[in-house]
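Engineer: Predicted model and sequence below, questions to follow.
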Amino acid sequence: MFSAYDLKIDSDFFDDTFCTLKNYKNYKKIGENHLSSQLAPFKDKIQKFVLSDTMNGSEIQKKCFPEVDADIFISHSHNDKDLANSLAGWLYEEFGLKVFIDSNVWEYSNNLLNKINDKYSNKQINQNGEFLYDYRSCNYASQHVNIMLSTALQKMIDKVECIILLNTDNSISVFDNHKKTINQTYSPWIYSEILSTQIIRKKPLFYYREYRNDEIRAAFESSSENYFAFQITYDVSLEHLVKLNGSDLQTWLKEYYCGLDKYDDYPLDALYSIKNPKDLEKAKKISICTNEKQKERLQIIKSAIDGDSNAQKKFYEICCEANNLTCADCQGRRCQFKIINGGKII
């Protein structure tokens, strides 16, 4: 994850979008088609695992909750699914950005949980024709599936470049306790996702970029449905999220269309030029590699961010080399971090 945004829009935004003849319904359909294509190859794999008496949770996690290829993760209330699909369609149609929506995984996990309960939770039919399940078996299955779901969502948040919270009255409730404004959510999943954006590592923008050096130099030179009788709320902080609204999205789209030569490879850069300009400039400067040695070093840094211990050790050596010292000279004191491998400091 590079950056996270707190977006406030409604369906009217899509009917007034700059430089397009499409509307809310058009974008909703585009979004649905785009999103359904992501998980289609994995849906048939659920039955394979349920048929086994002993299910391998790690394999289910890997096969049934895949890390799909996406640029943006949208967090939203289930009551805003149509709005989220329209936003996904707008991002995909106007910028070519691939989107992941958490509700796809919610529904996927419910499908898996239903199949597990049908087989293992003593499914019966009462006199009214309603299904009954064993309470403890259902709880046991739910615990495992929810852990798989939570893990899958956290992995996606870590993987994608950009997170967008679709902030509506359905997802975030605002309360005033006379001293300060408190944001709360009734959704445990939105709470978990917002919290994840606070604690998951923030990757530098150059991690996601491979700019063409000639273009960079030229630029610088020229330049709620109720299921229960009770509800639980969670206090959430949105202070770390960059604020976005419909006007910001219009400005982003205009910037993108007016600078296609600059933003064609990375459409999100048009947004960052407005909301994260310093990070964007830094990423471009770092990505200017004039020789093979610099390219190799940049790749080492990216691998170190991914947790590769060998790359981290090489990065440690690069830090010393950059200061004309050997690791023996400074004994690692110049490096402001420690690399732990197997409990030992390398």
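Structural biologist: Looks like it arrived, so ask away. Residues are numbered from 1 along each chain as shown.

Engineer: Please count neighbours and contacts with C-alpha atoms only from this point.
Structural biologist: Will do.

Engineer: Ile46 against Cys64, yeah?
Structural biologist: Yes - using C-alpha atoms under 8 Å, Ile46 makes contact with Cys64 at a distance of 6.4 Å.

Engineer: Those two: who's more crowded?
Structural biologist: Cys64 (24 against 20; other C-alpha atoms under 10 Å).

Engineer: tally of neighbours for Asp261?
Structural biologist: 10.

Engineer: in whichever strand or helix holds it, what counts as buried?
Structural biologist: Assigned by DSSP states H and E, Asp261 falls within helix 260-263. For helix 260-263, the neighbour count (16 or more other C-alpha atoms under 10 Å) marks Lys262, Tyr263 as buried.

Engineer: here comes the other one, which I'd like you to weigh against the first:
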Amino acid sequence: MFQGFNLKTTESLECLLANKNSYTNILEQNKKAVYKNIESHILNGTVLDAESIMNDWFPESDDIHVFISHSHKDIKLAEKLANWLYEQFNIKSFLDSHIWNYSNDLLKILDDKYAKNITGETYIYEIRNETTSHVHMMLSSALNKMIDNCETLFFLNTENAIENNTLSTNVENERTASPWIMSELQTSSLIRRKQNINRKILVAEDFRDSDELEFSLIQKSAKFEVSYPVKMQHLTNIDLLDLFYFASLAKNHDGYHALTFLYNEHNGCKFYTHETNESIK
């Protein structure tokens, strides 16, 4: 990941995003290609091959530009943003909710095969704990790799994702009820800052103090009364109006080159491509 953005939205601004489905259709086609018979992942007749499952169900990709982290309640907003980025700049987004759905489907397949009681009406608690642990570890690993592969992260900072909670210490802070949002923001604050291997190398001019170039994160929590603090200091605060201004600047550009205009507006420095040595205004 090269840069992360804390995208704050309002209902009045959300309606400005086009209701197009071009990228949603691509995501749906990708999802259909994921599902394979679990029997094909069994080693020696009994043991499941975790690497084979991860390759099929949670495949890595090097041609995704943006990772969109969001609450499952904001899936429609996340899809609208992904469609807008694709329509405007041919920018491809990764929606984490799609991989969550994969994990739930995979869990159902495994539990039906390995965790059902003899009656077939209930599941064995201990086995279900094991299947859930394994699938969630696969999911977490896949999400971490994708955050590292994508050059940009957008965190949809909505009321569904973040709450301001006052703890017993009377310190008010931003927290999330979602362990996945907590994990994604934590990962994005820790991984190396790097440009994607598929883009032209950007060289920065006139950096400010490195502390000012750090990003920022957010999170919070909910039922069953678990609350996770969230890191957002490494994310750059923007809103949808910033995105629309970015669209006016990056008109007629696409992919990684379009994202460069967003970095130039919100990174405290200007970038130019190494090959051409041309500043991007």
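Structural biologist: Perfect, I can see it now. Only a predicted model underlies this, so the values are computations on that prediction, with no experimental measurement involved.

Engineer: about what we covered before: now the helix holding Asp261 of structure 1, how far from the centre of its chain.
Structural biologist: Relative to its parent chain, helix 260-263 of structure 1 has a centroid offset of 24 Å by C-alpha atoms, centre = their mean, to the nearest Å.

Engineer: what comes into contact with it?
Structural biologist: Helix 260-263 of structure 1 is touched from outside by Glu215, Tyr256, Asp269, Ala270, with contacts defined as C-alpha atoms under 8 Å, 6 or more residues apart in numbering.

Engineer: can we see that at 6 Å?
Structural biologist: Taking contacts as C-alpha atoms under 6 Å, 6 or more residues apart in numbering, no residue outside helix 260-263 of structure 1 touches it.

Engineer: burial measure for Glu292 of structure 1, as a count.
Structural biologist: Neighbour tally, Glu292 of structure 1, other C-alpha under 10 Å: 9.

Engineer: what does it align to in structure 2?
Structural biologist: Glu292 of structure 1 maps onto nothing in structure 2 when the alignment is built from TM-score structural alignment.

Engineer: From Cys162 of structure 1, how far off is Glu292 of structure 1?
Structural biologist: To Cys162 of structure 1, Glu292 of structure 1 is 30 Å away according to C-alpha to C-alpha, to the nearest Å.

Engineer: again, but for Val236 of structure 1
Structural biologist: Separation of Val236 of structure 1 from Cys162 of structure 1 (C-alpha to C-alpha): 19 Å.

Engineer: Check Lys155 of structure 1 too.
Structural biologist: Lys155 of structure 1 is 13 Å from Cys162 of structure 1, where distance means C-alpha to C-alpha.

Engineer: out of these two, which sits in the more crowded spot?
Structural biologist: Cys162 (19 against 15).

Engineer: Surely the more buried one and Ile74 touch.
Structural biologist: No - applying C-alpha atoms under 6 Å, one finds Cys162 of structure 1 not in contact with Ile74, separated by 8.8 Å.

Engineer: corresponding residues in structure 2 for the longest helix along structure 1?
Structural biologist: Criterion DSSP state H: the longest helix present in structure 1 is helix 135-159. Mapped onto structure 2 using TM-score structural alignment, helix 135-159 of structure 1 spans residues 125-149.

Engineer: how much does that stretch stray from structure 1?
Structural biologist: Mean deviation of stretch 125-149 of structure 2 relative to structure 1 after superposition (mean C-alpha distance after the TM-score superposition for structure 1): 0.3 Å.

Engineer: Could you list the residues in contact with that stretch?
Structural biologist: For stretch 125-149 of structure 2, contacts defined as C-alpha under 6 Å, 6+ apart pick out Met1, Ala115.

Engineer: which residues in structure 2 form strands?
Structural biologist: Assigned by DSSP state E, the strands in structure 2 fall at 3-8, 42-43, 47-48, 66-69, 93-95, 152-157, 163-166, 172-176, 202-205, 216-217, 228-229, 232-233, 235-239, 270-273.

Engineer: With distance to Asn129 of structure 2 as extra columns, can I get those in TSV?
Structural biologist: Formatted as TSV, the strands of structure 2 follow (distance: least, C-alpha to C-alpha, whole Å):
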stretch	distance to Asn129 of structure 2
strand 3-8	34
strand 42-43	20
strand 47-48	16
strand 66-69	26
strand 93-95	26
strand 152-157	30
strand 163-166	29
strand 172-176	24
strand 202-205	46
strand 216-217	30
strand 228-229	22
strand 232-233	32
strand 235-239	35
strand 270-273	49
